[in-house]
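S.K.: Quick check, what structure comes out for this input:
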Amino acid sequence: MKGSLVAMSLAAGLLFSTVFGPAGAHAAKNPKDTRRATVQVSEFEHLPDGTTIRLYTLTNAKGSVAKIITYGATLTELWIPDAAGRKRDIVLGFDTLEGYLGNQPYFGAIVGRYGNRIAKGRFTLDGKQYSLATNNGPNALHGGIKGFDKVVWQGQAVEGAHGAGVKLTYHSADGEEGYPGNLDLSVTYTLTDDDELKLDYTATTDKATVLNVTNHSYFNLAGAGEGTILDEILYLNADKYTPTDPTLIPTGEIAPVAGTPFDFLKPTAIGARLGADALKAVGGYDINYVLNGQSGTLRLAARVKDPKSGREMEVWTTQPGVQLYIAIGLNGSIIGKHGAAYPKYGAFCLETQHYPDSPNRPNFPSTVLRPGQVYSEETIYKFFAK
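M.R.: All right, here's what the predicted structure looks like:
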C-alpha cells in the first residue's frame, strides 16, 4: 500500500495488511504452500495517555508467526513448528498491554541505551563523568528507569523477497536517562521463509555516547509456560567468560570456561550443573560469554535443542558476547499468556551484546559511538525441528 493509504487506515483505527504477493493476510498455513509472506498491522491497545500501541504480525510462507508491538519494540509471540509440524508460541510474555506496563522482567523487549549493567551507574567518556539511575542494586541495568523497553517506537512494514518484516525507530534525546547525545536508533525484525528471525540494529549520534542494544526475549522451546528449560540442551561457542562480583559486575578478568560449570562447548543440559558451588550465589546462570571468532562478523553463538518437541534454535550474531540468563528471577507469581504461571527456570535468554560494564573496562571491546559513525549489529535466531 502507498504511505498515504496506510496513514488513512491507521487514522481510522482500521485493521490493514501489507501483503507481499497475492496470497492475502492468512497465507501460507500449509508448509507446502508457495504463497508469500505477509505483514498485518493492527491496534494492540492504548497507553493511559491515549497513545496507540500498534501490533505487527509477521507471517512467513511456512505459516510461522512473529508478533511485535511498538511499546518497547517488544516481541510478544513467536509461533514455530515442532518435529511433527505443530506450532507453539515459544516466547514468554503477556496477552495485554497492562502486563508489559507493570513491573516485569523485560519480556521480549529491546533494551538500551546500555543493555546489561554499568557499575554504580557511572562512567567517564572523553574526560566527563556521567551519572545514571541505579535500578539494579547499586548498578544501572538495561538503560535505566525508562529505557528503550518502556518507550513507544514508530513502526513501518518492510517488504522482503523471502520474508516479512517491521522496522522500528526511536529518537533518544540528549540526556535521556543520563546518556549523552541525540541518538537515532532503528531495529528491524524480519521473519524469513526459512524460519529465521533476524534483528538488524543501526544507530547514529550527534555527540559521543555509549551504546549496547539487545533483545531480551525469554525462550522455552517446548512452548511458553510449559515447565522449565533445565532439560534443554545448550551449546555455546565460547571458550571464555567474564567472571563477576556479587552484584554481577565483571571483575575485569576474561577467564577460560574449561573446568567450570560455565563450559557449554560440549552440548549439555542447561540444568545439569545447577548444584555447582560457582552457581549457588546467583541461583543459576546470569553470565556473559566471550564469543569465539571475530567480533563484527556474523558467526554461530549458541545452539539449543528441546528433546521433547524436537525444536532447535541457533543464535548467530556480529556481537562480541552473549548473556546466558535462565529466568532466575521468576517464581510463578507472574501470570503470562493464556493464564500460564511462569516458574523459576521457565525460560532462557541469550542476549547478544557487548560485555557488561564495558564503559568502565578499557580491556573490553569499546561501546563508544561517535558522530559520523554508524552503529550496526545483527542477530539471527534460526529455528528448525527434527
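S.K.: C-alpha from now on. contacts and neighbour counts both.
M.R.: Noted.
S.K.: Excluding sequence neighbours, find me the nearest residue to residue 184.
M.R.: residue 171 (4.7 Å; CA to CA, 6 or more residues apart in numbering).
S.K.: How about residue 80?
M.R.: Per CA to CA, 6+ apart, closest to residue 80 is residue 87, 4.9 Å.
S.K.: For the one you found, the count of nearby residues, please.
M.R.: 16 (other CA atoms under 10 Å).
S.K.: could you pull out the strands for the stretch 101-250 of the chain?
M.R.: Along the stretch 101-250 of the chain, the segments classed as strands by DSSP state E, counting those that start in this stretch run 110-111, 117-118, 122-125, 128-131, 140-141, 154-160, 163-172, 183-192, 196-205, 209-210, 214-215, 233-236, 240-241.
S.K.: ok, now which ones touch the residue nearest to residue 80?
M.R.: 64, 79-81 (CA atoms under 8 Å, 6 or more residues apart in numbering).
S.K.: Can you give me the distance of it to residue 127?
M.R.: 53 Å (CA to CA, to the nearest Å).
S.K.: again with residue 119
M.R.: Per CA to CA, residue 119 is found 17 Å from residue 127.
S.K.: so can I have CSV of the strands of the stretch 101-250 of the chain showing distance to residue 94 and mean neighbour count?
M.R.: Shown next, in CSV, are these (distance: least, CA to CA, whole Å; neighbours: other CA atoms under 10 Å):
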stretch, distance to residue 94, mean neighbour count
strand 110-111, 16, 26
strand 117-118, 25, 26
strand 122-125, 33, 16
strand 128-131, 33, 11
strand 140-141, 22, 26
strand 154-160, 20, 19
strand 163-172, 20, 22
strand 183-192, 19, 23
strand 196-205, 20, 20
strand 209-210, 31, 22
strand 214-215, 16, 26
strand 233-236, 26, 22
strand 240-241, 32, 22
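S.K.: So which of those strands is nearest residue 380?
M.R.: Evaluated with CA to CA, the strands of the stretch 101-250 of the chain place strand 196-205 nearest to residue 380, the distance being 4.4 Å.
S.K.: Contact partners for residue 111?
M.R.: Residue 111 touches 72, 142-143, 147-149, 213-216, counting by CA under 8 Å, 6+ apart.
S.K.: this one as well, want them side by side:
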Amino acid sequence: MIEKTALQDGWELYTVTNTNGMRLKVLNFGGIITSLEVPDKHGNLENVVLGYRNFKDYQANPNYFGALIGRVAGRIQNSRFELEGKTYQLEANEGKHHLHGGPNGFHQVLWKVEPFEENQASGLRLSYTSEDGAGGYPGNLQVVVTYTLTNDNKLVMLYEAATDKETPVTLTNHSYFNLSGNLKKTIAKQQAMVNSDKFTELDEELIASGRWLDTAASPFDLRSFKPLEDVFSAPHEQLRIAGEGIDHYFLFSDEKGPKAGLYDPESGRLMTIESDQPGLVLYTGNGLDETLELKERMSEKYLGICFETQAFPAALHHDGFPSLILRPDETYRRETVLTFTVK
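M.R.: Got it, this is the predicted structure:
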C-alpha cells in the first residue's frame, strides 16, 4: 500500500507499507528516507533510522539523514579531478573539499516520484536529470533510483544512471540505522559486521592517502559481528582521526554471503546487507552532537550508523581503487538489499 501526503513547497511524503506492517517513508526532496518501521522479536514496529521531527530541517540537513547522495558519494580531494586530460573544478562544501555531491547535490533536489505496486512488493521510482556542468561535473546524467519494499521485509535500493559524456558516478543512500527502535539507545551495544580485509587510510582532513590498511588485528576487523563499544574504546590512530569512531571505506572481500550487517541483541533486530558495489563507507555517527531535534529525541554522538555502499572517490586521484567513471556507452546499475529479520 502506498500513500502520498502533500507538504510545503512542492514537497511530498510517500508512505509504503508491506503486508507485515513494515513501513517506509520517503520525501521527494532529496529522496530522503525519513522513517523505516521494522518489527522487533516481539513484533513491535518501531523506527530504525534517524530523521528530523520537523520536515523543514531537511532543507539544510548537514548530516545527510536518509538522503540520496550523488553524483559522487564521499569526499573529492581539493574539489577537483582530471578526466581525459581536462581538469574539472567542483563546488567545495567541506573546507576546500567536495563532499557528497557538493552543496547542491542529489540530497538537495526534488525528484520525480512514480509509485508502483507488484504482486509481492511495492515501492517508489525516483528520477532526476543532472545537467551538464551541474556542480562542475561534465555530462547530462539521467538518474533513476528505485526503492522497493517486499513482503518478506527486504528494502531493495536500485541505482541506475546514463550519461552523454564521461563523468564520475557513485550513488548511495545515507540513512543512519539504530536497531534499538525509536532511538531508545545509542548504537554502542549493537553489533556491526563488514566482510572486508582492507580499509582506507585517512589523513587529518578525512581524505584517503591512497594506502590500504589490513583490517586484521585492528578495531576495523568486523568480519564477524562485533559490539561497536569495543571499537569506540580501542586505541587506534585512524579512529582518533575520525572522531573516536569509523568514517572509512572498506573493500568487500570476495566471500559469499552478506557484505555487512547490524544486530541489536536487546530488540533481536538483525539487518543484513547484500550489494554488488565494491565496498562501503562505514560511518558510526562520530560527528553527531546534541543540538538536533530528531523525531523521537535530541541527537547525540553514536546515535546511528551508516552503511554507504559505493565505489570510492579516491579512485579519482590514486591507482588501486575501483573506477567511478561512467561512459556514454555504459549504464550504471548497482543494487543494495537490506533484509530485516529477528533472532
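S.K.: What does the TM-score come to for these two?
M.R.: The TM-score (TM-score structural alignment, normalised by the length of structure 2) is 0.96; 340 aligned residues with a CA RMSD of 1.3 Å.
S.K.: what does the residue nearest to residue 184 of structure 1 align to in structure 2?
M.R.: In structure 2, residue 171 of structure 1 lines up with residue 129, judged by TM-score structural alignment.
S.K.: shouldn't its match be in contact with residue 140?
M.R.: Yes: look at residue 129 of structure 2 against residue 140 with CA atoms under 8 Å: they come within range, at 6.9 Å.
S.K.: Can you tell me the centre-most residue of structure 1?
M.R.: Taking CA atoms, centre = their mean, the centroid of structure 1 lies closest to residue 215, which sits 1.8 Å from it.
S.K.: show me what contacts the residue nearest to it when sequence neighbours are not counted?
M.R.: Leaving out its chain neighbours, the residue that sits closest to residue 215 of structure 1 by CA to CA, 6+ apart is residue 110, at 4.5 Å. Taking CA under 8 Å, 6+ apart, we find residue 110 of structure 1 in contact with 72-74, 148-149, 213-216.
S.K.: In structure 2, what sits opposite residue 110 of structure 1 in the alignment?
M.R.: Using TM-score structural alignment, the partner of residue 110 of structure 1 in structure 2 is residue 68.
S.K.: on that earlier part again, just tell me which of the strands of the stretch 101-250 of structure 1 ends up closest to residue 356 of structure 1.
M.R.: Taking these one by one with CA to CA, strand 117-118 is closest: 5.2 Å.
S.K.: how close does the closest one sit to structure 2?
M.R.: Averaged over the aligned pairs, strand 117-118 of structure 1 sits 0.7 Å from structure 2 after superposition, using mean CA distance after the TM-score superposition for structure 1.
S.K.: which outside residues touch that strand?
M.R.: In contact with strand 117-118 of structure 1 (CA under 8 Å, 6+ apart) are residues 139-142, 248-249, 356-360.
S.K.: Now with 6 Å, please.
M.R.: 139-141, 356-357 (CA atoms under 6 Å, 6 or more residues apart in numbering).
S.K.: wait, which of those residues is closest to residue 332 of structure 1?
M.R.: Looking across these and measuring by CA to CA, the closest to residue 332 of structure 1 is residue 141, at 23.0 Å.
S.K.: any idea how far that closest one lies from residue 164 of structure 1?
M.R.: For residue 141 of structure 1, the distance to residue 164 of structure 1 (CA to CA) stands at 32 Å.
S.K.: and what of residue 299 of structure 1?
M.R.: 23 Å.
S.K.: Scan structure 1 for its longest helix.
M.R.: The longest helix of structure 1 (DSSP state H) is helix 3-11.
S.K.: residue range for that one in structure 2?
M.R.: Going by TM-score structural alignment, helix 3-11 of structure 1 lines up with nothing in structure 2.
S.K.: rewinding a little: Serialize the contacts of strand 117-118 of structure 1 to a markdown table and add fields for distance to residue 106 of structure 1.
M.R.: Below are these laid out as a markdown table (distance: CA to CA, whole Å):
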| residue | distance to residue 106 of structure 1 |
| --- | --- |
| 139 | 17 |
| 140 | 15 |
| 141 | 11 |
| 356 | 17 |
| 357 | 19 |
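S.K.: just so I know, which of the strands of the stretch 101-250 of structure 1 lies nearest residue 3 of structure 1?
M.R.: For the strands of the stretch 101-250 of structure 1, proximity to residue 3 of structure 1 was assessed by CA to CA; strand 154-160 is nearest, at 9.7 Å.
S.K.: Please report how far the counterpart of residue 125 of structure 1 in structure 2 lies from residue 61 of structure 2.
M.R.: Using TM-score structural alignment, the partner of residue 125 of structure 1 in structure 2 is residue 83. Residue 83 of structure 2 sits 31 Å away from residue 61 of structure 2, going by CA to CA.
S.K.: and what of residue 34 of structure 2?
M.R.: Residue 34 of structure 2 is 12 Å from residue 61 of structure 2, by CA to CA.
S.K.: For those two, work out which one has more neighbours and name it.
M.R.: residue 34 (25 against 16).
S.K.: Can you check which part of structure 2 stretch 71-81 of structure 1 sits on?
M.R.: Under TM-score structural alignment, the match for stretch 71-81 of structure 1 is residues 29-39.
S.K.: contact partners of that stretch?
M.R.: 22-26, 45-49, 51, 66-68, 106-110.
S.K.: residues in contact with residue 276 of structure 2?
M.R.: residue 335.
S.K.: just the helices in structure 1 please.
M.R.: 3-11, 97-101, 277-280.
S.K.: Thanks a lot, catch you later.
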